[in-house]
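Novice: fold the stuff below for me.
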Amino acid sequence: MPPEQPSEQPAAPSGPWRASSTFVMGAVGLLCGGFLRALSKSEAHGMDKFLELLDERSDVEGRERGLITVSNHVSVLDDPLIWGILPLSYLFQPDNLRWGLGSYDLCFTNKGLSTFFTLGQVLPTHRSAHSPHGGLFQPTITQAIRLLCRGPFVRADVPHEKLHRSLRSPDISDPFSDGHMSFSTNGIDNFPSPSAYFSRRHAWVHIFPEGMIHQKEDRTMRYFKWGVSRLILESDPLPDIVPIWIEGPEHVMDEARTFPRFLPRPFHNVSITFGDKLDGEKAFGDLRKRWKQMRANEEKKSGTLEVGVLNDALKYSEEAVELRKECTMRVRRAVLDVRRSRGYPDEDPKGGLAETWKREGPKREGPKADGSWTKDA
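Specialist: Take a look at the predicted model:
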């Protein structure tokens, strides 16, 4: 049975907030859809099955699990551009649209941008190359994990009058611990906590595991970072997982483009291929079983850990690291399967290893010796 809703917690954000979010999500979706249909030659493959999945999730109360979509990352406009392919009726339903992870130093640099991207269901994410608050265990990843689960995260054995004093977390300013519906990414800032509301239970989270834009003529991918493995291993129950392959936005926003760089280039082919929903238990069941056993063992030693909160052993132990590596490689192979369905040959298996990409040298962004372009995004 789902936990009962405490009287002090609203089921959803305020009416003005919901209306503003619906407007932002819908307006951006309309702009992207208009660009794809009127100024580009766009095509979608496998979208019928994906829309069926979204239809099954339209009733928030009836959702039984979250949804993770994962794709390659080829331009600064991948998100939101690719979601413009969805039919109009889906664009004004924010409770059934994706939550994304956006770079803190690009999308949240002032109050105006912060408000816009927060209303657009983007989570403020620190990049390790630009902030000491970045990395695998930052509070935003905890929020993403909780969005995929069935909230709120209230311990049933704690009386309501003691609730705010009972849920202290070492990693996150929890909305239930401090009596407000917000969280901090660095101990100073303050953002609305999306996982605090019933209307966001079992949400949809999209992630670009490459962590940066990669444009290369043969459309190979960089290695995947481990954040996606936390979403898969720690969310309960296991979310539905749909791999996606995108082509074309790298021409719409080619990193070699000249003035005016801020304008997307029209009249290019854009293709979005939705893979089949993965058999999650077959793909990740063994890894999740090992993870749950590890977590149970650690909780016997140190006490119950809140959803998305880890102790040092669960963060840094050799077994935890190996589980994340293997999980991430399996996700990458799933995206490669969709790439293969588009007629591309198998890539060099070494392409999935972080060590392989050291050949790019210390310069993170710009043209590389192998003909590719990279950019933080």
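Novice: all contacts plus neighbour counts: C-alpha atoms, from now on.
Specialist: Will do.
Novice: quick one, strands of the stretch 201-350 of the chain?
Specialist: With strands called from DSSP state E, counting those that start in this stretch, the stretch 201-350 of the chain shows them at 204-207, 212-215, 240-247, 269-274.
Novice: sequence B follows; please return its structure for comparison with A:
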Amino acid sequence: MAKSKLWEWPFSTTLHRKKDNRLSGRLVQLLVFSMAKLWTSRPITKKVIYNGTSFQTLIENRIKETQKKGCNTKPLITIVNHQSCIDDPLVWGVLSKWRHVFAGQFRWIPVAAEFCFTNRLYSFMFSNGRCVPVLRGLGVYQQGVDFCIDKLNEGQWVSIFPEGKINIEQTRRLKWGVGRLIAECNTLPDVIPIWVLGMNDVLPNKRPYIPQIRQTVAAYVGDPIQLKEVLARAKDEALDPMATRKLITDCIESEFWKVKEQAISQHKQWLQCNRTVT
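Specialist: A predicted model of the protein is given here:
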């Protein structure tokens, strides 16, 4: 993998499991989650959750499995739309509970190396916050994607922005990286689509980048995306890796846009009822 002059790979290839469990990692994760919880609490931000119980039940079951077996055996991938630089971690301030973080259920997420890993301080904070550097334009075969696949094959949780960059209104083709993550999992992962609304009101995508208070943020959790038949088709047709990635990504994309429509529809109903009440 070509490396930028501004950063170095932050994870040891032999010791990243130990580094992930060290005190600094837990402290940074708690700090990040605390800030997300604070900013998504009243009166700073009003949050609306649709189908959140299904996500929380899934995380609770992962915690129980860890307590029973010592680790998770099934990987988890969450796919989230990207409205603002503050989407992650705020979406977990909306959906996750303190218990989840204390139990080690904190996501890994690929992020742009050219923004998040430009100096030692950033590298320390982002890597301990379970952010994985990827280089835009380098394609699906790069060290950051390999690392995320390794984490999934350890039964861990990886969250991604499949659109690849901030996108407010356009319907954009999803990146094939999500297809590779799923195709190379040793165990079929749980794939949960999440659509967020209002994040760009909390942190507008224009200068000056100043977080806003008294905004409304909504998170809609879709049903798990079923991929067993898609993977079986890829195997039966002996598709090559590129065709397999495309097939998986096309399926994800179709379901993702359905979740978008459902989220917008439900939130419009909520807004109408809320206006009526007020």
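Novice: post the TM-score for the overlay when you can.
Specialist: TM-score of the superposed chains, computed with TM-score structural alignment, normalised by the length of the second structure, equals 0.82; 247 aligned residues with a CA RMSD of 2.3 Å.
Novice: before we move on, the earlier item: can you tell which of the strands of the stretch 201-350 of the first structure is closest to residue 295 of the first structure?
Specialist: Minimum separation from residue 295 of the first structure across the strands of the stretch 201-350 of the first structure (CA to CA) falls at strand 240-247, 21.9 Å.
Novice: residues in the second structure aligned with that closest one?
Specialist: Aligned using TM-score structural alignment, strand 240-247 of the first structure spans residues 190-197 in the second structure.
Novice: what do we get in the second structure for residue 111 of the first structure?
Specialist: By TM-score structural alignment, residue 111 of the first structure lines up with residue 120.
Novice: number of nearby residues for that match?
Specialist: Residue 120 of the second structure is flanked by 13 other residues according to other CA atoms under 10 Å.
Novice: ok, it to residue 176 of the second structure distance?
Specialist: Separation of residue 120 of the second structure from residue 176 of the second structure (CA to CA, to the nearest Å): 30 Å.
Novice: and if you look at residue 236 of the second structure?
Specialist: 21 Å.
Novice: sketch out the helices for the stretch 201-350 of the first structure, chain order is fine.
Specialist: With DSSP state H, counting those that start in this stretch as the criterion, the stretch 201-350 of the first structure has helices at 227-234, 249-252, 280-302, 312-316, 318-341.
Novice: ok, back up a step: between residue 236 and residue 176 of the second structure, who's got more neighbours?
Specialist: Between residue 236 of the second structure and residue 176, residue 176 has the larger neighbour count (other CA under 10 Å), namely 21 against 9.
Novice: check contacts around the aligned partner of the more buried one in the first structure.
Specialist: Aligned by TM-score structural alignment, residue 176 of the second structure pairs with residue 226 of the first structure. By CA atoms under 8 Å, 6 or more residues apart in numbering, the contact list for residue 226 of the first structure reads 136, 209, 324-325, 328.
Novice: can you put the residues you listed in TSV and add neighbour count?
Specialist: Below are the contacts of residue 226 of the first structure laid out as TSV (neighbours: other CA atoms under 10 Å):
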residue	neighbour count
136	19
209	21
324	22
325	16
328	23
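Novice: quick one: which of these is nearest residue 49 of the first structure?
Specialist: residue 209 (23.0 Å).
Novice: residue in the second structure paired with that closest one?
Specialist: Match for residue 209 of the first structure (TM-score structural alignment): residue 162.
Novice: I figured that match hits residue 174, correct?
Specialist: Yes: here residue 162 of the second structure reaches residue 174: they are 5.3 Å apart, a contact under CA atoms under 8 Å.
Novice: and the residue nearest in space to the middle of the second structure, how far is that from residue 106 of the second structure?
Specialist: For the second structure, the residue nearest the mean C-alpha position is residue 159 (2.3 Å; CA atoms, centre = their mean). Note on residue 159 of the second structure: its distance to residue 106 of the second structure, by CA to CA, is 10 Å.
Novice: cool, residue 28 of the second structure as well?
Specialist: With CA to CA as the criterion, residue 28 of the second structure and residue 106 of the second structure are 11 Å apart.
Novice: these two - which one has more neighbours?
Specialist: Neighbour comparison, residue 28 of the second structure and residue 106: the larger count goes to residue 106, with 22 against 18 (by other CA under 10 Å).
Novice: ok, that one - contacts?
Specialist: 29, 100, 130, 157.
Novice: so the first one is in which element?
Specialist: Assigned by DSSP states H and E, residue 29 of the second structure belongs to helix 23-39.
Novice: give the aligned range of whichever helix or strand comes after that helix in the first structure.
Specialist: For helix 23-39 of the second structure, the following helix or strand on the C-terminal side (DSSP H and E) is strand 45-50. Aligned using TM-score structural alignment, strand 45-50 of the second structure spans residues 40-45 in the first structure.
Novice: can you pull the buried residues of the matching stretch?
Specialist: By neighbour count on 16 or more other CA atoms under 10 Å, the buried set for stretch 40-45 of the first structure is 40, 42.
Novice: likewise for stretch 63-72 of the second structure?
Specialist: So for stretch 63-72 of the second structure, counting by 16+ other CA under 10 Å, buried means 63, 66, 72.
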